[in-house]
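*Asks:* What follows is a protein structure lacking sequence information:
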């Protein structure tokens, strides 16, 4: 796969991610939900942490995560460029492209959303509000909306530790960017032999 094709893939995925977030941000209030199926819902939540809603505690946790993402995206970008230069397999380049687009999608939220959108609590957010955004540069919140509660109910009493408790599978709310990162890693994991072929020793 050429660098041009990888760039097109990244651009398309990044565009889908940002358009979906822009739509949710300007048409939903925090906590608002649309039930598509029993097992799939559009639920607007925001998080200040990692993928799948995980968070880093502490006053500077958010800033540290954003800076880490910026450093990581440079490393992933170099990995992509180097792989294309070395004419690596299409599977490897596609996997890296997916991971890069997902990481970049969440970086945009973390870096810019705090200054280009106002708050979504009890109101629809406005793009580039006159009174300023809800946060500052590097302190934006990541927009999540994809929710797949495949099963909900009380666990049997005989299950250790969690028996009798109400449980939802799958509970995290995520976005297109998270999906790209996940699919990219799974792609490299499943097709690792094709992605990272071992050179056969040649007899002299």
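*Replies:* Good, I have the coordinates. Predicted, not measured: the structure shown is a model, and the values here were computed from it.

*Asks:* rest of the way, CA atoms for contacts and neighbours
*Replies:* OK.

*Asks:* what helices or strands is the longest helix seen in the chain leaning on?
*Replies:* In the chain, with assignment by DSSP state H, the single longest helix is helix 90-116. Using 3 or more CA pairs under 8 Å, 6 or more residues apart in numbering; DSSP states H and E, the elements in contact with helix 90-116 are helix 3-27, helix 61-85, strand 142-147, helix 176-190, helix 192-195.

*Asks:* what about residue 62, distance to residue 117?
*Replies:* 18 Å (CA to CA, to the nearest Å).

*Asks:* brain fart, residue 55
*Replies:* Distance, residue 55 to residue 117, using CA to CA: 21 Å.

*Asks:* neighbour-wise, which of those two wins?
*Replies:* Applying other CA atoms under 10 Å to residue 55 and residue 117 shows that residue 117 carries more neighbours, namely 23 against 14.

*Asks:* Run a quick check on that one versus residue 137, I expect a contact.
*Replies:* No. Between residue 117 and residue 137 there is no contact, the gap being 11.5 Å when judged by CA atoms under 8 Å.

*Asks:* ok so, going back, of the helices and strands packed on helix 90-116, flag the one that's most buried.
*Replies:* Highest mean neighbour count among those (mean count of other CA atoms under 10 Å): strand 142-147, with a mean of 24.

*Asks:* Second structure follows, compare the two:
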């Protein structure tokens, strides 16, 4: 039983540390307007950006309340996943592989929540009102932004605990063949993502494809 706890939460801790190490390095070493960097050929690139929403930059509403609701949803989801994993660990019939997969989802959710909770507090000087991902129409918070010597007031997002952006950096830069109808020439997967997003995706995909193994019928 102890071994199952150590392995499951060891995986969670490893993913969390790796995710945060990469994010902090990216945030403190790259700028928004830096060109993307080829990591593997031209199809897998590093492209720094931040988003105010969920995995792969998707949104849950807009403005202060949408962001706050999203952060609260993440907290509730993480508590529920931890409770579920703790119950499953105690069941000897539950496979260790399933516990590890559940740990991937937990680590991914916690990794992105950490950004929202603490990055505005950890990196206050990195906030730039002129960058699009820091601007929210209707926020009521105005700051001056200078574009090419011209200054104008822009509405920026709320900042502080639970309001931070999530840091993303990886992008597949592959395109569908031109001969394909509707999809020809478009990017196969245009979203920019991070290690936490990847952990959630891998965990969910494994549960879907191996559900007969994880949940055998009695």
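*Replies:* Here it is on my side, so go on. All figures in this text were calculated on a predicted structure; none of them were measured in a lab.

*Asks:* Got a TM-score for the pair?
*Replies:* Once superposed, the chains reach a TM-score of 0.83 (TM-score structural alignment, normalised by the length of structure 1), with 184 aligned residues with a CA RMSD of 2.2 Å.

*Asks:* who are the neighbours in contact with the closest residue to residue 82 of structure 2 other than its chain neighbours?
*Replies:* Among residues not flanking residue 82 of structure 2 along the chain, residue 106 sits closest, at 7.3 Å (CA to CA, 6 or more residues apart in numbering). If a contact means CA atoms under 8 Å, 6 or more residues apart in numbering, then residue 106 of structure 2 has 12, 78, 81, 82, 200 as its contacts.

*Asks:* Aligned against structure 1, show me the partner of residue 103 of structure 2.
*Replies:* Counting by TM-score structural alignment, residue 103 of structure 2 lines up with residue 97 in structure 1.

*Asks:* Who are the contact partners of that match?
*Replies:* Applying CA under 8 Å, 6+ apart, the residues contacting residue 97 of structure 1 are 6, 7, 9, 10, 80, 184.

*Asks:* ok, now with 7 Å
*Replies:* 6, 10 (CA atoms under 7 Å, 6 or more residues apart in numbering).

*Asks:* do residue 153 of structure 2 as well
*Replies:* Here residue 153 of structure 2 is in contact with 142, 143, 144, 145 (criterion: CA under 7 Å, 6+ apart).

*Asks:* where's residue 153 of structure 2 relative to residue 65 of structure 2, distance?
*Replies:* 22 Å.

*Asks:* same thing with residue 174 of structure 2?
*Replies:* Taking CA to CA, one finds residue 174 of structure 2 at 35 Å from residue 65 of structure 2.

*Asks:* next one: residue 72 of structure 2
*Replies:* Counting by CA to CA - residue 72 of structure 2 and residue 65 of structure 2 are separated by 10 Å.

*Asks:* How about residue 209 of structure 2?
*Replies:* From residue 209 of structure 2 over to residue 65 of structure 2 (counting by CA to CA), the distance is 35 Å.

*Asks:* ditto for residue 201 of structure 2
*Replies:* Counting by CA to CA, the gap from residue 201 of structure 2 to residue 65 of structure 2 is 26 Å.

*Asks:* what residue is smack in the middle of structure 1?
*Replies:* residue 178 (2.3 Å; CA atoms, centre = their mean).

*Asks:* which residue lines up with it in structure 2?
*Replies:* Match for residue 178 of structure 1 (TM-score structural alignment): residue 197.

*Asks:* whereabouts in structure 2 does the strand with the most length in structure 1 align?
*Replies:* The strand spanning the most residues in structure 1, taking DSSP state E as the definition, is strand 40-47. Mapped onto structure 2 using TM-score structural alignment, strand 40-47 of structure 1 covers residues 44-51.

*Asks:* residues of that stretch that come out buried?
*Replies:* Residues of stretch 44-51 of structure 2 classed as buried: 44, 45, 46, 47, 48, 49, 50, 51 (neighbour count, 16 or more other CA atoms under 10 Å).

*Asks:* Next, give me the two most distant ones among those.
*Replies:* 44 and 51 (19.7 Å; CA to CA).

*Asks:* what about residue 54 of structure 1, distance to residue 119 of structure 1?
*Replies:* Residue 54 of structure 1 is 21 Å from residue 119 of structure 1, by CA to CA.

*Asks:* Looking at the two, which is more packed in?
*Replies:* Set side by side, residue 54 of structure 1 and residue 119 show more neighbours around residue 119, with 18 against 11, by other CA under 10 Å.

*Asks:* that's a helix at the more buried one, yeah?
*Replies:* No. Counting by DSSP: H, G, I helix; E, B strand; the rest coil, residue 119 of structure 1 falls outside a helix, being coil.

*Asks:* For it, which non-adjacent residue is spatially closest?
*Replies:* residue 134 is the one closest to residue 119 of structure 1 (CA to CA, 6+ apart), at 5.3 Å.

*Asks:* residues contacting the one you found?
*Replies:* The contact partners of residue 134 of structure 1, taken as CA under 7 Å, 6+ apart, are 114, 115, 117, 118, 119.
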